[in-house]
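Asker: can't give you the sequence, but here's the structure:
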């Protein structure tokens, strides 16, 4: 029994058309469990890693006021929702949880999931444009936080409008086949249009949501590398930090291209050479290609932690709750700084004419010429006026050291 919005014009999964009417995933239980196991690990790493990134950015005001950080946070939010929405749906589908694969979930989950996944590559493109403006054209106005927010809004709207086609092109298909001496009915969320239309969708996705953006990003970063490593800029004291940040972002882009490449190629082969992937073979290839693509959602936090020293320190502070201890140490200094002036005047009333001496309460009597303020002395005890807390300098934390 089959049903669809467009009619009985093809049975296929999200990789493209096939002439094989048997639901592919029921042919290999091993491939199913492999797929579910890898995606379960992806789910945990994706949610944990990206929430850590979001907290690291938004818990400090100055990091929130960086256009690059705003764009990186959008990237992490997209990856988080890929884990929350798409991965559980995929796991339920291959394990035969037919109750979770309804018409409403098929439309809504596929639209939302592809919105999040498509926004990833578009956000990487925005980050490359932001860095290009800062490095190659430093004399021109940089991307502001306000503009970065508009860029994010445009990315999400574009991704949603494009991905909303899944409402028309996907539907639930129920098929009953013999397996292990009994009939097994599976319900899958599959593409349902004509084979020609599927070919257009697959080719459009590959060109405009993978190949073309990556080529543009490659061109932008190539120009940045030329400027940073071969350009003359004697007054640029932050060149070393800029190089490190560009390396970090290049690795993020490369990991995106590598992780999504098998999945994109598999979709192309599935449409143009369907005979190459039949039955169990396709099940195992899919069990590797799809989770590898989804693994990109948790790779970014690890890349940022490895290549970004500020990111690494923030992660350590958050995971060990060290920032709470730092705040507790800073609080007395803030209280001294905010202490009413008349308290210092009263304390100085009985010390006129005495030689200058700093006691435990930090004498601030004006007639002694003492210009040291209490907050400076107290902050010196915990690392100096730059808020050097413990072994780390967390002043003006920014995910990207380019700001």
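Answerer: Now that the structure is in, tell me what you want to look at. Owing to the predicted nature of the structure, the values given are computational and were not obtained by experimental measurement.

Asker: only C-alpha atoms for contact and neighbour calcs from this point on.
Answerer: OK.

Asker: what's the neighbour count on residue 324?
Answerer: By other C-alpha atoms under 10 Å, the residues close to residue 324 number 11.

Asker: quick one: residues contacting it.
Answerer: Going by C-alpha atoms under 8 Å, 6 or more residues apart in numbering, residue 324 touches no other residue.

Asker: ok, residues contacting stretch 113-126?
Answerer: Counting by C-alpha under 8 Å, 6+ apart, 71-72, 74-75, 78-79, 81-82, 85-86, 151-152, 155-156, 159-160, 162-163, 209-210, 213-214, 216-217, 253 sit against stretch 113-126.

Asker: which of those residues are buried?
Answerer: By neighbour count, with 16 or more other C-alpha atoms under 10 Å, those hold 71-72, 74-75, 78-79, 81-82, 85-86, 151-152, 155-156, 159-160, 163, 209-210, 213-214, 217, 253 as buried.

Asker: which helix or strand contains residue 223?
Answerer: Applying DSSP states H and E as the criterion places residue 223 in helix 212-230.

Asker: who are the packing partners of that helix?
Answerer: helix 103-135, helix 239-272 (3 or more C-alpha pairs under 8 Å, 6 or more residues apart in numbering; DSSP states H and E).

Asker: and the next element down the chain from the shortest one?
Answerer: Of the helices and strands lying after helix 103-135 in sequence (DSSP H and E), the nearest is helix 145-163.

Asker: could you give the angle of that following helix to helix 103-135?
Answerer: 140 degrees (axes from the mean of the first three to the mean of the last three C-alpha atoms, to 10 degrees).

Asker: chain center to helix 145-163, what's the gap?
Answerer: 15 Å (C-alpha atoms, centre = their mean, to the nearest Å).

Asker: which neighbouring elements make contact with it?
Answerer: Against helix 145-163 (3+ C-alpha pairs under 8 Å, 6+ apart) you get helix 67-81, helix 103-135.

Asker: turn the ones you listed into TSV, columns for distance to residue 34.
Answerer: What follows is those, written out as TSV (distance: least, C-alpha to C-alpha, whole Å):
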stretch	distance to residue 34
helix 67-81	22
helix 103-135	21
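
Asker: so which of those gets nearest residue 25?
Answerer: Closest approach to residue 25 among those is made by helix 103-135 (17.2 Å; C-alpha to C-alpha).

Asker: just the buried residues of that closest one, please?
Answerer: Applying 16+ other C-alpha under 10 Å to helix 103-135 flags 103, 106-107, 109-135 as buried.

Asker: below is an additional structure, to be compared with the one above:
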């Protein structure tokens, strides 16, 4: 009977088949709960503002903002589903069943990669706008962008299904005991698709944008004697390019800061316990990118601040508010 009353087991009635509860300091657990809860609320709020702004105001219905809208949706789902799921994973035991465990991971492997792929699409759009501005309006059309966004989500759903196929086919097959939430994936494939290819693409595009921006700056200095109107236009273009280059530079820095710890440990082959503090910290850092994205991509634009003012003052409820001059 003492075994049945064993407090160190997740399911005492299952005897030795049950997992043992891992002990975590109460202060550390409370800190993680508060941090993840705040991250979840902030991520959902910021991305919801992005979604409402771009969806409601007609002036913002552009190809570039369509990608921003898709990014906002993916990051919103990260804050709404993945972050609360991460809170549950910090618990000593998993009580929701094997199927729920796999389903949560399935949605996680859709939303987080979708956020990364949308970042790549935005980098491509900015690259075309800066490096080939004459053909940008004809090549990056609303129709093509919408098709790319749909393909992005289809690709991420297919990727999630493929990488979790064995887990979906037989939920819980990789658990060593009752009370675990463990999945098995092809680590090399996950690292290449979710990290190496996206970050390589973003860095290459950013370097190209940076080179063009520097070239434009030198060209401007060499044509100081040009007519006043032409010089004014050159200054405007050069400033726009440098601003875009700075934005993409921040994107690369934040992406590396959030994703490098997780994937560097994965590349090293070092094995980390699922519910350990180290694993929790790396997952929190990775998810934090979805909270930073609306700040990087939206708060840098004046139209977003104007849109927020219209939303929070409830002017958005007035008739024809969708035609408000935001730009």
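Answerer: The structure has been received and is ready for your questions. Worth saying up front: this structure is predicted, and the values here are computed from it rather than measured.

Asker: next, the TM-score between them, please.
Answerer: The TM-score (TM-score structural alignment, normalised by the length of the second structure) is 0.77; 289 aligned residues with a C-alpha RMSD of 3.0 Å.

Asker: next, name the residue at the spatial heart of the first structure.
Answerer: residue 76 (2.4 Å; C-alpha atoms, centre = their mean).

Asker: distance of that one relative to residue 147 of the first structure?
Answerer: Distance check for residue 76 of the first structure against residue 147 of the first structure: by C-alpha to C-alpha, to the nearest Å, it reads 19 Å.

Asker: if we can go back for a sec, could the helices and strands packed on helix 212-230 of the first structure go into JSON lines alongside distance to residue 197 of the first structure?
Answerer: Below are those laid out as JSON lines (distance: least, C-alpha to C-alpha, whole Å):
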{"stretch": "helix 103-135", "distance to residue 197 of the first structure": "18"}
{"stretch": "helix 239-272", "distance to residue 197 of the first structure": "11"}
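
Asker: point out the one among those helices that comes closest to residue 47 of the first structure.
Answerer: helix 103-135 (13.8 Å).

Asker: what lines up with residue 58 of the second structure in the first structure?
Answerer: If you follow residue 58 of the second structure across to the first structure using TM-score structural alignment, you land on residue 61.

Asker: ugh, typo on my part, it should be residue 98 of the second structure
Answerer: In the first structure, residue 98 of the second structure lands on residue 103 (TM-score structural alignment).

Asker: skipping its backbone neighbours, what lies nearest its match in space?
Answerer: Excluding the flanking residues, the one nearest residue 103 of the first structure by C-alpha to C-alpha, 6 or more residues apart in numbering is residue 172, at 5.8 Å.

Asker: how about the one you found, what does it touch?
Answerer: Here residue 172 of the first structure is in contact with 3-4, 101-103, 106, 187-190 (criterion: C-alpha under 8 Å, 6+ apart).

Asker: helix, strand or coil for it?
Answerer: strand (DSSP: H, G, I helix; E, B strand; the rest coil).

Asker: ok, back up a step: report the angle between the helix holding residue 223 of the first structure and helix 239-272.
Answerer: 160 degrees.

Asker: quick one on the thing from earlier: what lines up with the residue nearest to the centre of the first structure in the second structure?
Answerer: Per TM-score structural alignment, residue 76 of the first structure is aligned with residue 72.

Asker: tell me the contacts of residue 208 of the second structure?
Answerer: 127, 131.

Asker: next one: the residue nearest to residue 32 of the second structure when sequence neighbours are not counted from residue 285 of the second structure, what distance?
Answerer: In this structure, residue 32 of the second structure finds its nearest non-sequential neighbour in residue 87, 7.7 Å apart by C-alpha to C-alpha, 6+ apart. Separation of residue 87 of the second structure from residue 285 of the second structure (C-alpha to C-alpha) stands at 14 Å.

Asker: and if you look at residue 174 of the second structure?
Answerer: As judged by C-alpha to C-alpha, residue 174 of the second structure and residue 285 of the second structure stand 26 Å apart.

Asker: again, but for residue 34 of the second structure
Answerer: 15 Å.

Asker: looking at these two, which is more packed in?
Answerer: Legend: neighbour count by other C-alpha under 10 Å for residue 34 of the second structure and residue 285, higher for residue 285 (17 against 12).

Asker: and the more buried one, what element?
Answerer: helix 277-297.

Asker: re the thing from before, wait, the match of residue 98 of the second structure sits on residue 171?
Answerer: Yes: counting by C-alpha atoms under 8 Å, residue 103 of the first structure touches residue 171, with 6.3 Å between them.

Asker: report the buried residues of stretch 318-328 of the first structure.
Answerer: 323, 326.

Asker: stretch 241-261 of the first structure too?
Answerer: For stretch 241-261 of the first structure, using 16+ other C-alpha under 10 Å, the buried residues are 242-246, 248-253, 255-257, 259-261.

Asker: for stretch 19-36 of the second structure, same thing?
Answerer: Quick answer for stretch 19-36 of the second structure (16+ other C-alpha under 10 Å): 19-21, 29, 32-33, 36.

Asker: quick one: the residues you listed as TSV, columns for secondary structure and distance to residue 219 of the second structure too.
Answerer: Shown next, in TSV, are the buried residues of stretch 19-36 of the second structure (DSSP: H, G, I helix; E, B strand; the rest coil; distance: C-alpha to C-alpha, whole Å):
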residue	secondary structure	distance to residue 219 of the second structure
19	coil	67
20	strand	67
21	coil	66
29	helix	57
32	helix	52
33	helix	53
36	helix	48
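
Asker: adding distance to residue 293 of the second structure, write those out as TSV.
Answerer: What follows is the buried residues of stretch 19-36 of the second structure, written out as TSV (distance: C-alpha to C-alpha, whole Å):
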residue	distance to residue 293 of the second structure
19	38
20	38
21	36
29	27
32	21
33	22
36	17
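
Asker: so which of the residues you listed comes closest to residue 297 of the second structure?
Answerer: residue 36 (22.2 Å).

Asker: I'd say that closest one and residue 283 touch.
Answerer: No: taking contacts as C-alpha under 8 Å, residue 36 of the second structure lies outside contact range of residue 283: 10.4 Å.

Asker: now do the shared contacts for the two.
Answerer: In contact with both residue 36 of the second structure and residue 283: residue 86, using C-alpha under 8 Å, 6+ apart.

Asker: so whatever residue of the second structure lines up with residue 317 of the first structure is in which element?
Answerer: Alignment note (TM-score structural alignment): residue 317 of the first structure maps to residue 310 of the second structure. Per DSSP H and E, residue 310 of the second structure falls inside helix 302-312.
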